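*Asks:* Fold the following for me, if possible:
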Amino acid sequence: MAGWQEVPGALTAISVGAAAHVWGVNSTGTIYKYDGVGTDPWTQIPGTLTNIGVGSDGTVWGVNSTGIIYRYDGVGSDPWTQVPGTLTQISVGDADSVWGVNSDGKIYRYNFGTQAWDLVPGTLTDIGVGDDDAVWGVNSAGIIYRYDGVGSDPWTQVPGALTRISVGDATNVWGVNSDGKIYRYNFGTQAWDLVPGALTDIGVGTDGTVWGVNSAGTVYKYVP
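*Replies:* Alright, predicted model coming up:
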């Protein structure tokens, strides 16, 4: 029967690119990568972050408590390269698709040509990016938006209310609301299906892999 399987560890935020790319941070900012080996299946990664984004190809970016942005290069004792700009939350579709929001709710998309952040119209507190460039977000009131990229207001409101959202691709969108309820978007009915359980953060991979953490820091993997 489908449901949530508890995984050893304790995290406050989690991100999933695919089954082989699951990363998270805990309440002290310690960074972990899931390797699935033994009774302690997490490998600690040097550095300190408060939010992390992982792409389907294993690309990893993160931000720390002061908003400083880092890209993971995996080299040496300090495997992070600082990227100019400040954000509070970041999401990665793949190596070519990185979006984020800052403390004022401003939305940015990283421009790999200019090596800088392009401002995108709108205001959000959380954003999710798929590896096919599907982008969804929620604002401070819990209102949900899907990015269509057309005109001066490139966002289409989607019914429902969420605080966190994660996108694997254009057909794979999950979120949680302020009560910890879990939802999966049903593209057939154009509505949200309630999924049993309670989480505060959720991560969805392009291959349908879903992980989450609850208010106590307990880590779960969704078993279809």
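*Asks:* hey, let's count contacts and neighbours off CA atoms from now on
*Replies:* OK.
*Asks:* Stretch 136-147: which residues count as buried?
*Replies:* Residues of stretch 136-147 classed as buried: 136-139, 142-147 (neighbour count, 16 or more other C-alpha atoms under 10 Å).
*Asks:* among the residues you listed, which two are most distant?
*Replies:* G142 and Y147 (15.7 Å; C-alpha to C-alpha).
*Asks:* next one: stretch 116-127 to chain centre, how far?
*Replies:* Centroid separation between stretch 116-127 and its chain, computed with C-alpha atoms, centre = their mean, to the nearest Å, is 15 Å.
*Asks:* now swap in stretch 23-37 and tell me
*Replies:* Worked out by C-alpha atoms, centre = their mean, stretch 23-37 lies 14 Å from the chain centre.
*Asks:* ok, now stretch 104-119?
*Replies:* On C-alpha atoms, centre = their mean, the centre of stretch 104-119 falls 17 Å from the chain's centre.
*Asks:* Report the buried residues of it.
*Replies:* 105-110, 117.
*Asks:* Please enumerate the helices of this protein.
*Replies:* With helices called from DSSP state H, the chain shows none.
*Asks:* Pull the contacting residues for the spatially closest residue to K221 that is not a sequence neighbour.
*Replies:* Once flanking residues are discounted, K221 sits nearest to W211: 4.4 Å by C-alpha to C-alpha, 6 or more residues apart in numbering. Contacts for W211 (C-alpha atoms under 8 Å, 6 or more residues apart in numbering) come out as 14-16, 202-204, 219-222.
*Asks:* Now the second one, please; I'll put the structures next to each other:
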Amino acid sequence: MIGCASGGEGGNQIFNLQSTWDLLPGAGVKVAVEPRWGGYWHVESSGAIRINNKLQPGCAKDIASGSAGVWITGCAPTNGGFEIYRANLAYSATDLTGVQSWQAMPGGATQLAVGNSAWAINSSGNIFRFEDSVNAWQQVEGCARSIGAAGDHVWVIGCAANGAGGNEIFERRRDQWVKREGAAVKVSVDSLGNPWVVASNGAIFTWIRKQP
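*Replies:* Modelled structure (predicted):
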């Protein structure tokens, strides 16, 4: 996660949750876990992109990583937000070494999430899922201010206020948005499909599914 305290010129401190929140090298404004190879991607306030604090080519406003690859919104404005790119990654014999190049993708967005598919929110709050078979974004019903994904699990923060903590929270279930309790301003999803949300005061919560 990106913390609330400054970590230097690049942005705020970056943390990883083990049994406690461990401080990681670097500072940023956006962070994404690299689920396939381990480690983390982050974006600095300047738009610089790093993996495990190693500088990569390109400029980004947002970054997301999942089984459908590594995606960014670039720094050039376009209709709907910023240009969208997908990484062509470089590998050694045993590891991911970084970004070889960025492939321009259609559309524009302000936020991305990547699980088994890439998801995007544009500047109007419209929600889209990328369909590889037609190389195009397909709009999904609803309005969102933040989105998180892992595997087939997708959660959003909606556009309607729900108290002091932020806006309504929804989970994607059987091609519908199901409202969940609570309120937040940001959401992400871990590798087990559990959502983690940040409230307007910076408090962190995870949602525990009720057992039957």
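*Asks:* Among the buried residues of stretch 104-119 of the first structure, which are located in strands?
*Replies:* Cross-referencing those against strands under DSSP state E gives 106-110, 117.
*Asks:* what's the most distant pair in these?
*Replies:* Across those (C-alpha to C-alpha), the longest gap, 13.1 Å, separates K106 and Y110.
*Asks:* I'd like to know which of the contacts of W211 of the first structure are buried.
*Replies:* The neighbour count (16+ other C-alpha under 10 Å) marks 14-16, 202-204, 219-221 as buried among the contacts of W211 of the first structure.
*Asks:* Relative to N172 of the first structure, which of the residues you listed is nearest.
*Replies:* When these are compared against N172 of the first structure (criterion: C-alpha to C-alpha), the nearest one is V204, at 7.6 Å.
*Asks:* residues in contact with G58 of the second structure?
*Replies:* Per C-alpha under 8 Å, 6+ apart, neighbours of G58 of the second structure: 47-49, 74, 102.
*Asks:* Map it across to the first structure for me.
*Replies:* Using TM-score structural alignment, the equivalent of G58 of the second structure in the first structure is G47.
*Asks:* any idea how far its match is from G180 of the first structure?
*Replies:* Separation of G47 of the first structure from G180 of the first structure (C-alpha to C-alpha, to the nearest Å): 29 Å.
*Asks:* Please apply the same query to A19 of the first structure.
*Replies:* As judged by C-alpha to C-alpha, A19 of the first structure and G180 of the first structure stand 23 Å apart.
*Asks:* same question, G53 of the first structure
*Replies:* In terms of C-alpha to C-alpha, G53 of the first structure sits 21 Å off from G180 of the first structure.
*Asks:* More neighbours: the two, which one.
*Replies:* More crowded of G53 of the first structure and G180, by other C-alpha atoms under 10 Å: G53, with 31 against 18.
*Asks:* sorry, back to before: so which of the buried ones among the contacts of W211 of the first structure comes closest to V101 of the first structure?
*Replies:* For those, the nearest to V101 of the first structure is S15 (15.8 Å; C-alpha to C-alpha).
*Asks:* For that closest one, list the residues it contacts.
*Replies:* Taking C-alpha under 8 Å, 6+ apart, one finds 22-24, 52-54, 202-204, 211 in contact with S15 of the first structure.
*Asks:* Please apply the same query to N111 of the first structure.
*Replies:* 117-118 are the contacts of N111 of the first structure under C-alpha under 8 Å, 6+ apart.
*Asks:* if we can go back for a sec, ok, which pair from the buried ones among the contacts of W211 of the first structure is furthest apart?
*Replies:* If you compare every pair in these using C-alpha to C-alpha, the most distant one turns out to be V204 and V219, at 13.8 Å.
*Asks:* what residues are up against W99 of the first structure?
*Replies:* 90-92, 107-110, 127-129.
*Asks:* What sits closest to it if chain neighbours are left out?
*Replies:* R109 (4.4 Å).
*Asks:* how about that neighbour, what's its match in the second structure?
*Replies:* Aligned partner of R109 of the first structure by TM-score structural alignment: R129.
*Asks:* Can you give me the distance of its match to N12 of the second structure?
*Replies:* 30 Å.
*Asks:* one step back: got a winner among the contacts of G58 of the second structure for most neighbours?
*Replies:* I49 leads the contacts of G58 of the second structure on contacts (other C-alpha under 10 Å) with 26 neighbours.
*Asks:* Just tell me what that one corresponds to in the first structure.
*Replies:* Counting by TM-score structural alignment, the partner of I49 of the second structure is I31.
*Asks:* Looks like its match contacts G53 (just checking).
*Replies:* No: I31 of the first structure is beyond contact range of G53, at 11.7 Å (criterion: C-alpha atoms under 8 Å).
*Asks:* hang on, isn't N51 of the first structure packed against T66?
*Replies:* No: the pair N51 of the first structure / T66 is not scored as a contact, 11.1 Å apart, by C-alpha under 8 Å.
*Asks:* Which of these two has more residues huddled nearby?
*Replies:* Neighbours were counted for N51 of the first structure and for T66 using other C-alpha under 10 Å; N51 has more, 26 against 11.
*Asks:* what's near enough to touch that one?
*Replies:* Counting by C-alpha under 8 Å, 6+ apart, N51 of the first structure has contacts 13, 24-25, 62-64, 88-90.
*Asks:* hmm, 10 Å instead?
*Replies:* With contact set as C-alpha atoms under 10 Å, 6 or more residues apart in numbering, N51 of the first structure has these partners: 12-15, 24-26, 29, 31, 61-65, 67, 69, 87-91.
*Asks:* now those residues: which count as buried?
*Replies:* Buried by 16+ other C-alpha under 10 Å: 12-15, 24-26, 29, 31, 61-64, 67, 69, 87-91, out of the contacts of N51 of the first structure.
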